[in-house]
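Colleague: compute the structure for the input listed below.
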Amino acid sequence: MESTTKLKDITVGQQNCKVFARVIRLWDAINTNPRYGNALISIDGILLDEDGCMAQISVPKKFEKQFCGLLSQGSAYIISNVAAIDIRSKSYVYRHQNYMLQFKQDTKVDLLHSRGADIPTLSLDFCPFYQLPQKAIDSKPLLDVIGVICDVGPYDYASQTSQHKFRKTKIRNLEEQTQELVLWGQHGESFDEETVLKKSQEGIVIAIFAGVTATLQRFTGYDTRILKFRDTNIS
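Modeller: From the prediction side, this is the model:
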């Protein structure tokens, strides 16, 4: 049986990679331009291997029906015949590696039921607040941030003439620096303001925001979703 390649050893241009890893994140990459009606671009995800390395995967829209039922967040797989494509010209992708693994028509996905138990089901690489201005570039790399929620704004229209709604929130880090986040559309609407405010009366509320992009010194949500809330008693 042909051995698998570690994520850290893959190089751009390899056409028939075979990897062993867990899918720790999975989402639909959507074109949010209203002209395209929230059309699917691809099914994307994050792999985590035994060495703790991460890499993004992407299933092009034309292969959606072929693979959407074969991938499940949290499961471990051996994935064969994927191509390592250069991400330098890509927008709205993670930069864990200088490549992303793109599925092809002959890609094979084998679900593992026992192997891979030691691979964690979650891993995040948090971006420090001071690095955010460096991330406000045209390619809009996806980022993960964490902080204590210190303010939650209303879910309202962006302006008097706009048809789009958002919600502004603020988080604070250990250095007492604050960062504003803008959650557009369903991300702002589904943000549970009532629960957050209730928990904040009992203790601090720590939130993780995954898949956000930096715009100037603010965030604009893109596939933004709250992965976990945790309230911690103040000592």
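Colleague: please count neighbours and contacts with C-alpha atoms only from this point.
Modeller: Noted.
Colleague: does Pro133 touch Leu216 like I think?
Modeller: Yes: between Pro133 and Leu216 there is a contact under C-alpha atoms under 8 Å: 6.2 Å.
Colleague: residues contacting the residue nearest to Ser80 when sequence neighbours are not counted?
Modeller: Counting by C-alpha to C-alpha, 6 or more residues apart in numbering, Ser80 lies nearest to Lys18, which is 4.1 Å off, once chain neighbours are set aside. Applying C-alpha atoms under 8 Å, 6 or more residues apart in numbering to Lys18 gives the contacts Ser3, Thr4, Thr5, Ile78, Ile79, Ser80, Asn81, Val82.
Colleague: name the SS class of the residue nearest to the first one when sequence neighbours are not counted, please.
Modeller: If I follow you right, that is Ser3. Excluding the flanking residues, the one nearest Ser3 by C-alpha to C-alpha, 6+ apart is Lys18, at 7.6 Å. Following DSSP: H, G, I helix; E, B strand; the rest coil, Lys18 is assigned to strand.
Colleague: re earlier: Leu7 versus the residue nearest to Ser80, what's the distance?
Modeller: 10 Å (C-alpha to C-alpha, to the nearest Å).
Colleague: repeat that for Gly45.
Modeller: In this view, Gly45 and Leu7 are 14 Å apart by C-alpha to C-alpha.
Colleague: likewise Ser58?
Modeller: Going from Ser58 to Leu7 by C-alpha to C-alpha gives 15 Å.
Colleague: likewise for Ala210?
Modeller: Ala210 is 21 Å from Leu7, by C-alpha to C-alpha.
Colleague: again with Ala76
Modeller: Distance from Ala76 to Leu7, counting by C-alpha to C-alpha: 14 Å.
Colleague: host element of Tyr155?
Modeller: Using DSSP states H and E, Tyr155 falls within strand 143-157.
Colleague: give me the helices and strands touching that strand, please.
Modeller: strand 165-172, strand 204-215 (3 or more C-alpha pairs under 8 Å, 6 or more residues apart in numbering; DSSP states H and E).
Colleague: quick one: buried residues of the following helix or strand past the last one?
Modeller: Right, the one you point to is strand 204-215. As assigned by DSSP H and E, the chain's next helix or strand after strand 204-215 is strand 218-232. Buried positions in strand 218-232, judged by neighbour count with 16 or more other C-alpha atoms under 10 Å: Phe219, Thr220, Gly221, Tyr222, Asp223, Thr224, Arg225.
Colleague: for the second one, which non-adjacent residue is closest in space?
Modeller: In this case it means Thr220. Nearest residue to Thr220, sequence neighbours excluded (C-alpha to C-alpha, 6+ apart): Val182, at 5.2 Å.
Colleague: the one you found: neighbour count?
Modeller: By other C-alpha atoms under 10 Å, the residues close to Val182 number 20.
Colleague: next up, for comparison:
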Amino acid sequence: MEYTTLKQISRDKNNSKVKVRVLRMWDAINIANNHDLLSLDMILVDEEGTLIHASIRKNLAQIYHPQLNEGSIYTITNFLVEENKGNYRPVYNKFKILFNSITSISKFSGFDHSIPQSQFEFADYGTIASRCYDTTYLTDVIGILDYIGAIEEIKTRGRLTKLRNIQLLNKSIQTTLWGNTAQQIDDDFYKTNKGPFVVIVTSTIVKTFRGDYQLSSTFATKLYVNLDIPEVAEIRNKYTIVHINVKELLPKGLPKIQDVKGVLWCERCKNEPKFAVPSYRIQVQVQDETGSTTFILFDKGAEKIISKTAKELAEMQQEILKLDEKILPKEIQKIIGNEYLFQLHLDEYNLKYGKENYTVSKILEMEISHRQNDSSKVEEHQDTMEEIVRKSKKDKYIASQKKRNRRNIC
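Modeller: Below is the predicted model:
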């Protein structure tokens, strides 16, 4: 019986026999239900370089798992082929292989260099942007390792879990590695070996934080360093420097720092930090000829239009804030009345639930129609700001009343 290529398989074609290599294998876990096993999943590749996702359901996983190893080649028969319609697809293929109780697998004992030992679907920056909060496909990325964060432990869904942040130089996209994936990096390797280190991170999902794209690992995520493939060689050859230092960072995150009787206190670390780094989160009411809504500016956008970092502004305002914490700095007030061209990030809360707090991802044009905001202008717009605050409080009160009424109805 001749082998069927992965491009030739279909739901209508029975008794196919494929010869494939298991590239990657992982347990799919139901984190919402006590971390129960859902399935054993794999990515397979044939001699044509075609990738396909294969899955073995929970009740059969314990039978087939001992027979399968990453990197090995197998002949597989009597499997099901179904359309790949779900989310979190690790490869681009309209079909998916499903093992059943009569599926037969036979390990190929010799060497066969015609079947690739590794294969990825690397996403460029445009693809990454298009997949933000779209979990149809998982995303593979490649780049020079810039830094490694320390492993942290945080509580999520009532469980302690590990996380580690790394960053790749290309487009400087931060990647958060969760659970066991955080431990796929050997710290000593980077300390004792010279770079550059070209890192491949597979099967991530794309999110945003403060207007920047970020990647987050999944159960399917694997890490590879300086793999012997053309894509890695091409990136390494672009860097003529002999050694790249991989920066080691303290645990990342945004813990709240409180001033307790003149002493800084971090509730998350249960410690007294030596210093705290201020950051921006500015909520602004904006309008054009069609209506008004609310935008949220974080550090990059806020710094661009205020021309000061949050740290600089905090130091300038220190004495004033001691008198009244509610005073809005004049540097922020001066943006009132100016017109800007904003690029926004819309997430599911905006698109699905109609929330109107839109995150500004970039300011494309500064002060399209500049209005000189001297001190008299600031005072002129102070009334507008007070009206916005009153409207915000009123909206919160109405929303609260609606929720209370719903509870009464239920």
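Colleague: any idea how far Cys150 of the first structure is from the closest residue to Ile234 of the first structure other than its chain neighbours?
Modeller: Closest residue to Ile234 of the first structure apart from its sequence neighbours, by C-alpha to C-alpha, 6+ apart: Gly203 at 5.8 Å. Distance, Gly203 of the first structure to Cys150 of the first structure, by C-alpha to C-alpha: 12 Å.
Colleague: likewise for Gly69 of the first structure?
Modeller: With C-alpha to C-alpha as the criterion, Gly69 of the first structure and Cys150 of the first structure are 39 Å apart.
Colleague: ditto for Ser235 of the first structure
Modeller: 18 Å.
Colleague: between those two, which is the more surrounded one?
Modeller: More neighbours surround Cys150 than the other of Ser235 of the first structure and Cys150, with 18 against 4 (other C-alpha under 10 Å).
Colleague: quick one: map the more buried one onto the second structure.
Modeller: Matched by TM-score structural alignment, Cys150 of the first structure corresponds to Asp146 in the second structure.
Colleague: now the strands for the stretch 1-150 of the second structure?
Modeller: Assigned strands in the stretch 1-150 of the second structure, in chain order: 17-30, 36-45, 51-57, 73-77, 80-83, 95-98, 104-107, 139-149 (criterion: DSSP state E, counting those that start in this stretch).
Colleague: any chance of those strands in a markdown table, with distance to Phe120 of the second structure too?
Modeller: Formatted as a markdown table, the strands of the stretch 1-150 of the second structure follow (distance: least, C-alpha to C-alpha, whole Å):
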| stretch | distance to Phe120 of the second structure |
| --- | --- |
| strand 17-30 | 10 |
| strand 36-45 | 10 |
| strand 51-57 | 9 |
| strand 73-77 | 17 |
| strand 80-83 | 21 |
| strand 95-98 | 17 |
| strand 104-107 | 23 |
| strand 139-149 | 7 |
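Colleague: so which of these comes closest to Thr384 of the second structure?
Modeller: strand 139-149 (43.9 Å; C-alpha to C-alpha).
Colleague: check the fit of that closest one onto the first structure and give the mean distance.
Modeller: Average distance, strand 139-149 of the second structure versus aligned residues of the first structure after superposition (mean C-alpha distance after the TM-score superposition for the first structure): 1.4 Å.
Colleague: roughly how far out does that strand sit from the chain middle?
Modeller: 12 Å (C-alpha atoms, centre = their mean, to the nearest Å).
Colleague: for that strand, buried residues please.
Modeller: Applying 16+ other C-alpha under 10 Å to strand 139-149 of the second structure flags Thr139, Asp140, Val141, Ile142, Gly143, Ile144, Leu145, Asp146, Tyr147, Ile148, Gly149 as buried.
Colleague: now do the SS call for Lys322 of the second structure.
Modeller: helix.
Colleague: is it true that Leu132 of the first structure touches Gln217?
Modeller: Yes: in this structure, Leu132 of the first structure is within contact of Gln217 by C-alpha under 8 Å, at 6.7 Å.
Colleague: out of the two, which sits in the more crowded spot?
Modeller: Leu132 (20 against 17).
Colleague: map the more buried one across to the second structure for me.
Modeller: Aligned partner of Leu132 of the first structure by TM-score structural alignment: Ile128.
Colleague: ok, that match - contacts?
Modeller: Contacts of Ile128 of the second structure by C-alpha under 8 Å, 6+ apart are Thr139, Val206, Tyr213.
Colleague: which of those residues are still contacts in the first structure?
Modeller: Checking the contacts of Ile128 of the second structure against the first structure (both residues aligned by TM-score structural alignment, their matches' C-alpha atoms under 8 Å), the contacts still present are Val206, Tyr213.
Colleague: okay if I get the contacts of Ile128 of the second structure as TSV plus distance to Met25 of the second structure?
Modeller: TSV is the format used below for the contacts of Ile128 of the second structure (distance: C-alpha to C-alpha, whole Å):
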residue	distance to Met25 of the second structure
Thr139	16
Val206	21
Tyr213	27
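Colleague: just name the closest of the contacts of Ile128 of the second structure to Lys393 of the second structure, please.
Modeller: Tyr213 (31.7 Å).
Colleague: and the residue nearest to the closest one when sequence neighbours are not counted, how far from Val225 of the second structure?
Modeller: In space, Tyr213 of the second structure comes closest to Lys207 once its chain neighbours are excluded; the distance is 5.8 Å by C-alpha to C-alpha, 6+ apart. Using C-alpha to C-alpha, we find Lys207 of the second structure at a distance of 24 Å from Val225 of the second structure.
Colleague: swap in Ala233 of the second structure?
Modeller: 12 Å.
Colleague: got it, and Thr4 of the second structure?
Modeller: Using C-alpha to C-alpha, Thr4 of the second structure is found at 33 Å from Val225 of the second structure.
Colleague: same check, this time on Ile115 of the second structure
Modeller: For Ile115 of the second structure relative to Val225 of the second structure (C-alpha to C-alpha), the value is 21 Å.
Colleague: Thr50 of the second structure too?
Modeller: Counting by C-alpha to C-alpha, the gap from Thr50 of the second structure to Val225 of the second structure is 23 Å.
Colleague: likewise Trp26 of the second structure?
Modeller: 19 Å.
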